[in-house]
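Student: attaching a predicted model along with its sequence, questions to come.
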Amino acid sequence: MRTTSIGALGAIGLAMAIASGNAAAAPINWDYTVTSSFVTMPGSTAFTGGAGCQSVSGSAITWGACPTGPAGPGRSGIGISNNPQTGTLATNGAAESANTYTHSNNVVSGAFATLRSATISATLGLRAAGTADAYVYETATYKILFAETPNSAGTCVANSPVGNPCNDIWVLDGSLNKSITLAGDEYFFSFFASPALATLPNAVCAAAGAANGCIGFTTVEGQENAVNFLLKVTSTPLVVEVPEPASIALLGVGLVGLAGMRRRRQTKA
């Protein structure tokens, strides 16, 4: 077994980590508000490829065919909604809703530039639940890497619907275990996608320019892909134990063996 950051796992692993690693901590309830935006400073958003019209604002990034405007035929984009989002959460408790990111995944001509990377700024405000206390705010930034895959059916690096163009690829970096101090105590907050967040295969990571073991999700061509982001606040950084690949393989063999024994027993019966 080896210990690694939750950044190597999907949402299922995250839930397991909270259940095991933080079970002893007393829950503290908070009112929260979270607002996210794309950073519009020069260099915060990068495009790759040829011509076209790119548009960047705090709430949306679009690219592809001209003129600029909402995503549509020949033009794709990603936008933020449910922004700001408010609610109540408990330290070391269940994840709660943050903002929603929707990728309008349309066919974009290979002659046009496409999104390559962007930076997100997320501001979290917390106060004791049910009080009129002032919110304590902390802003974190994290990066997304994007790969616009070929717009024709064929061999896809990411799992994609049969007969459909290849799914596009999104990788998240730096969205976990940010620190915030409340009443003299340090807490950690993390944003992650659900249910689409997963550890991506190495080939998929490489296609987006990311290192092996990256986390992210893929989106289907020709669809409005809404990815809901969740928020957790914990008293310690999220850490989990990840089985080595050999251990996972042995577990699989063991399960197959158990299934065979069960079939034999049923046959004898």
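Tutor: Sure thing, it's come through.
Student: use CA for all of it now, contacts and neighbours both
Tutor: OK.
Student: show me where the chain has its helices.
Tutor: All helices of the chain, identified by DSSP state H, fall at 11-21, 202-207, 245-268.
Student: for the stretch 1-150 of the chain, what spans make up the strands?
Tutor: Taking DSSP state E, counting those that start in this stretch to define them, one finds strands in the stretch 1-150 of the chain at 2-5, 29-38, 46-48, 55-56, 60-64, 75-81, 85-90, 96-105, 114-128, 136-147.
Student: check it against this one:
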Amino acid sequence: MKTNNFVKQLAIGLGLSAAMVGSASAATMITSFDYTQEFEWVEPINPDGVVKEGATSGVSDVDGFTKLSWGTPSSSLTSNPLQLPSSLVINPTDGDSSTPSNVLTSGSGADALFVSTDVNATTFALGPVVTHNNFVITGDSVKLQDTAAQDYVVLTPAGGGTDQIQEVTFGVEFTETTNNPDNEDACPAGVPFNGLGCGDIFALTSDLLNLATAQLFNGTTLAFLIDSFSVDGFTYDVYVAALGLGPLSEGACDAAGAGDNCIGFTTAEGESSSFQLEFAILATENIPEPATLGLLAASLLLMGLVRRRKVNGSLSA
């Protein structure tokens, strides 16, 4: 009889464990998120004299600017035909790279952020565009040295649910190189040179931008983990990538003071270049390990045996 009772207790424990696993596996994965993304330049912005303007329309979660500009335009119409200062612009207006549209980046429906379970079959949602206008300025002008960029993303589960908020701040190291139009060798290694001189260097800095822990998606897109959250038995890892950004040369990283293996881009003198943030979510179901199931079953069994001893002890008294 004692053996039969033991077997019954064990069967009950294992049955309850299996039921709990079945309940966990029955959880439904969120398949997509609608999103909004506010992205602006924020303090510290150095040095004094950099012009700060613009703000994203309709939201105020980030206290920043959509355009930074600096420098006195070269008086030469050949080198600076638009007679504009250099600038960094977020979401520029179509056809005018120097004017921010101030439009909030968002996606829903067919343009939502779709959840993937496979790094080789992942769709990225498009975020804000950042443009650097490298217009020729005078040598004694104010020159941007560094700033920060704050990214505030609100994810709303399709079909309803609690919003998930990701708030990330990136550092920006910027180098306005000395042009040296007659001396290509004066440019840092890996920085473009043309008839107007050396290009300029934009480098993002953040502990999150670690090449050693980056994830390769679809065999081509390098993305960085910025946040994780769990909902109803699934963990959702949020990754960011940037079309147009990549590892800079050692010379460019050194010139920007951004450390080894920095991430960024360079812009040739007299030209504009852009990058666009993009996001992906990779989901993993939280399934208990077999060892965990065994411990759970043993715990339930032990609880039953302790209870039986208490009952027997009470009767014998």
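Tutor: On my side now, so go ahead. These numbers were taken from a predicted model, which means no experiment stands behind them.
Student: TM-score them against each other, please.
Tutor: After superposition, the two chains reach a TM-score (TM-score structural alignment, normalised by the length of structure 1) of 0.65; 197 aligned residues with a Cα RMSD of 2.6 Å.
Student: any idea which of the strands of the stretch 1-150 of structure 1 is most buried?
Tutor: Among those, strand 60-64 has the highest mean neighbour count (mean count of other Cα atoms under 10 Å), at a mean of 24.
Student: average gap between that strand and structure 2?
Tutor: When structure 2 is overlaid, strand 60-64 of structure 1 sits 0.8 Å from its aligned residues on average, using mean Cα distance after the TM-score superposition for structure 1.
Student: how about that strand, aligned to which bit of structure 2?
Tutor: On the basis of TM-score structural alignment, strand 60-64 of structure 1 is assigned to residues 67-71 in structure 2.
Student: distance from that stretch to the middle of the chain?
Tutor: 25 Å (Cα atoms, centre = their mean, to the nearest Å).
Student: what's in contact with it?
Tutor: By Cα atoms under 8 Å, 6 or more residues apart in numbering, the surrounding residues in contact with stretch 67-71 of structure 2 are 41, 49-54, 85-90, 99-100, 137-138, 141-144.
Student: hang on, the earlier thing: Asn177 of structure 1: which of the helices of structure 1 is closest?
Tutor: With Cα to Cα as the measure, helix 11-21 is the member of those nearest Asn177 of structure 1 (12.0 Å).
Student: list the contacts for the aligned residue in structure 2 for Trp30 of structure 1?
Tutor: By TM-score structural alignment, Trp30 of structure 1 lines up with Phe33 in structure 2. Phe33 of structure 2 sits next to 108, 112-115, 155-158 when contact means Cα under 8 Å, 6+ apart.
Student: next: Leu231 of structure 1.
Tutor: By Cα under 8 Å, 6+ apart, the contact list for Leu231 of structure 1 reads 95-98, 189-192.
Student: and for Pro247 of structure 2?
Tutor: By Cα under 8 Å, 6+ apart, Pro247 of structure 2 lies in contact with 261-265.
Student: same check on Thr234 of structure 1?
Tutor: Thr234 of structure 1 makes contact with 22, 91-93, 187-189, according to Cα under 8 Å, 6+ apart.
Student: go with 6 Å
Tutor: Contacts of Thr234 of structure 1 were listed using Cα atoms under 6 Å, 6 or more residues apart in numbering, and they are 91-92, 187-188.
Student: quick one: map it onto structure 2.
Tutor: Under TM-score structural alignment, Thr234 of structure 1 pairs with Leu282 in structure 2.
Student: gap between that match and Ser32 of structure 2?
Tutor: Going from Leu282 of structure 2 to Ser32 of structure 2 by Cα to Cα, to the nearest Å gives 11 Å.
Student: now the common contact residues for those two.
Tutor: Val115.
Student: what's the burial count for the residue mapped onto Leu197 of structure 1 from structure 2?
Tutor: Applying TM-score structural alignment, one finds that Leu197 of structure 1 aligns to Leu245 in structure 2. By other Cα atoms under 10 Å, 19 other residues sit near Leu245 of structure 2.
Student: residue contacts, Leu245 of structure 2?
Tutor: Counting by Cα under 6 Å, 6+ apart, Leu245 of structure 2 has contacts 264-265.
Student: could you redo the last one with a cut-off of 10 Å?
Tutor: 202-204, 222, 263-266, 274-277 (Cα atoms under 10 Å, 6 or more residues apart in numbering).
Student: again, but for Ala196 of structure 1
Tutor: With contact set as Cα under 10 Å, 6+ apart, Ala196 of structure 1 has these partners: 10-11, 216-219, 226-229.
Student: highest neighbour count among those residues?
Tutor: That'd be Gly216 among those, by other Cα under 10 Å, with 26 neighbours.
Student: centroid residue for structure 2?
Tutor: In structure 2, the centroid-proximal residue (Cα atoms, centre = their mean) is Val240; its distance is 3.3 Å.
Student: excluding its backbone neighbours, what's nearest it?
Tutor: Counting by Cα to Cα, 6 or more residues apart in numbering, Val240 of structure 2 lies nearest to Phe279, which is 4.7 Å off, once chain neighbours are set aside.
Student: wait, Thr181 of structure 1 touches Glu138, no?
Tutor: Yes. Counting by Cα atoms under 10 Å, Glu138 is a contact partner of Thr181 of structure 1 at 8.8 Å.
Student: before we move on, back to that, and which of the contacts of Phe33 of structure 2 is nearest Gly22 of structure 2?
Tutor: Using Cα to Cα, these come closest to Gly22 of structure 2 at Val115, 22.7 Å.
Student: aligned partner of that closest one in structure 1?
Tutor: Alignment note (TM-score structural alignment): Val115 of structure 2 maps to Thr91 of structure 1.
Student: Val89 of structure 2 too?
Tutor: By TM-score structural alignment, Val89 of structure 2 lines up with Gly79.
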